[in-house]
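>>> Give me coordinates for this.
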Amino acid sequence: MMKWLFILFIVVPTSELAVLLYTGSKIGVMPTIAIILLTAALGAWLAKSQGLKAWRELQRRASAGEPPGDAVLDGLFILFGGILLLLPGLITDILGLLFLLPPTRRAFKPVLYRQLRKRMKNGVVVIRG
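Next comes the predicted model:
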C-alpha cells in the first residue's frame, strides 16, 4: 500500500511537472497550455459519449436478462479515464484518453481480466452471489 501511495503522491506529480516544464521549454508556455485545454475538452467529450454508450449497453443487457460482461469493464475504464483527465498534466491526460478510446480499452481488458483472476485465485478478491 505504501508503494502505491508513494507513486500516487510523489512520482506522478513529479513526472507531470517534469514533462510540463520540458514541453513548455520546447514549444512554449501557450502551446503547452493549449494542449492541456484541448486534451481536457476532448477527454470530456469522449468520457460523455463513451460513458453513455456503455450505460446503454448495460441497460440493453439487463433488459435482455444477460450478464453485464464487458459493459461493466468498459464503464470502469471510462470512469478511470475521466478521473485521469481531471488531473493536471500530460501523462495522465494521455493515459486517460487511452482508457476512453474503444480500441485501447479492448487491449487493456485481457490485462485486467488476468489481474482479477489472479486476485480471485489468491483470495484477495471474492465475488459473492
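
>>> hey, let's count contacts and neighbours off CA atoms from now on
OK.

>>> what's the burial count for the residue nearest to residue 24 when sequence neighbours are not counted?
Among residues not flanking residue 24 along the chain, residue 32 sits closest, at 5.6 Å (CA to CA, 6 or more residues apart in numbering). Summarising burial for residue 32: neighbours were counted as other CA atoms under 10 Å, giving 20.

>>> In terms of secondary structure, what does the helix of greatest length in the chain contact?
For the chain, the helix with the greatest residue count under DSSP state H is helix 29-63. Applying 3 or more CA pairs under 8 Å, 6 or more residues apart in numbering; DSSP states H and E, we find helix 29-63 packed against helix 12-27, helix 70-86, helix 90-100.

>>> list the helices and strands the first one packs on?
Here helix 12-27 touches helix 29-63, helix 90-100, going by 3+ CA pairs under 8 Å, 6+ apart.

>>> on that earlier part again, any chance of the helices and strands packed on helix 29-63 in CSV with distance to residue 41 and mean neighbour count as columns?
Formatted as CSV, the helices and strands packed on helix 29-63 follow (distance: least, CA to CA, whole Å; neighbours: other CA atoms under 10 Å):
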stretch, distance to residue 41, mean neighbour count
helix 12-27, 18, 14
helix 70-86, 9, 20
helix 90-100, 11, 22
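
>>> this one next, for a side-by-side:
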Amino acid sequence: MRYFLCILFFIYAYCEISFFIKVADSIGVFLALICIIATSFIGFSLVKTQGLKNFSIMRQKMANHQSLKNEVIKNVALLFAGFFLLIPGFLTDILGVILLIPYVQNYLVKLVVEKMPIQSSVDSSRSYNQSDEIIEGEFIRKDDE
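Predicted coordinates for the structure are as follows:
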C-alpha cells in the first residue's frame, strides 16, 4: 500500500509539472505563476461564500427539524474543493472548480445518499408537555468515601 501511494504521488507530480510546462510554454512562466496564485485566492473566496451559504441553510433545516445529510455532503465537497484549489497546480485547480459546480455537488449528494445505509428521520410532530418527562424534586450530592 505504501508503494502504491508513493507511485500515485509521483504520477500526480509528473502530470502536474507536465501540464504546468505546457501552460507556461504557451502563456509564459510569469503569467502561469500568477494564474496559479490567483486561482488559490479566488477558490478560497468562493469556498468561503458557498460554505457560509450552506451553513445558514443547515441552521434553517436544524430549526425546522429536517435532515442535514445533503448539506453535510455538500460541505464535504466544498472542503475538498478548497483543498484542491489551495494546492498549487492547474490540474488540482480544475478538479477544485469542478467540485464547486452546484450540479456536480447535487450529483454527489444523490450518489452518496443512495448508498448510505443509515436513514435519518426527525420526529417534529411530538409535542412535549411539562408533565411528560420532567420530575421535580430536590437532591443532595454526596461523595463516596
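
>>> Fetch the TM-score of the aligned pair.
Counting by TM-score structural alignment, normalised by the length of the first structure, the TM-score of this superposition works out to 0.79. Behind it: 120 aligned residues with a CA RMSD of 2.5 Å.

>>> May I see the helices and strands packed on helix 29-63 of the first structure arranged in a markdown table, with distance to residue 112 of the first structure as well?
Below are those laid out as a markdown table (distance: least, CA to CA, whole Å):
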| stretch | distance to residue 112 of the first structure |
| --- | --- |
| helix 12-27 | 21 |
| helix 70-86 | 9 |
| helix 90-100 | 12 |
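
>>> Skipping adjacent residues, who's closest to residue 81 of the second structure in space?
Using CA to CA, 6+ apart, the closest residue to residue 81 of the second structure is residue 96 (4.1 Å).

>>> residues touching the counterpart of the one you found in the first structure, list them.
Under the alignment (TM-score structural alignment), residue 96 of the second structure pairs with residue 96 in the first structure. Contacts of residue 96 of the first structure were listed using CA atoms under 8 Å, 6 or more residues apart in numbering, and they are 43, 80-85.

>>> Now do the residue nearest to residue 24 of the first structure against residue 100 of the first structure, distance only.
For residue 32 of the first structure, the distance to residue 100 of the first structure equals 22 Å [CA to CA, to the nearest Å].

>>> just residue 37 of the first structure next, same as before
In terms of CA to CA, residue 37 of the first structure sits 17 Å off from residue 100 of the first structure.

>>> do the same with residue 111 of the first structure
Counting by CA to CA - residue 111 of the first structure and residue 100 of the first structure are separated by 16 Å.

>>> picking that back up, closest to residue 52 of the first structure out of the helices and strands packed on helix 29-63 of the first structure?
Closest to residue 52 of the first structure of these is helix 70-86 (CA to CA; 9.2 Å).

>>> elements contacting the closest one?
helix 29-63, helix 90-100, helix 102-121.

>>> swap the cut-off to 7 Å and go again
helix 29-63, helix 90-100 (3 or more CA pairs under 7 Å, 6 or more residues apart in numbering; DSSP states H and E).

>>> what residues does that helix touch?
40, 43, 47, 50-51, 54, 57-58, 92-93, 95-97, 99-100 (CA atoms under 7 Å, 6 or more residues apart in numbering).
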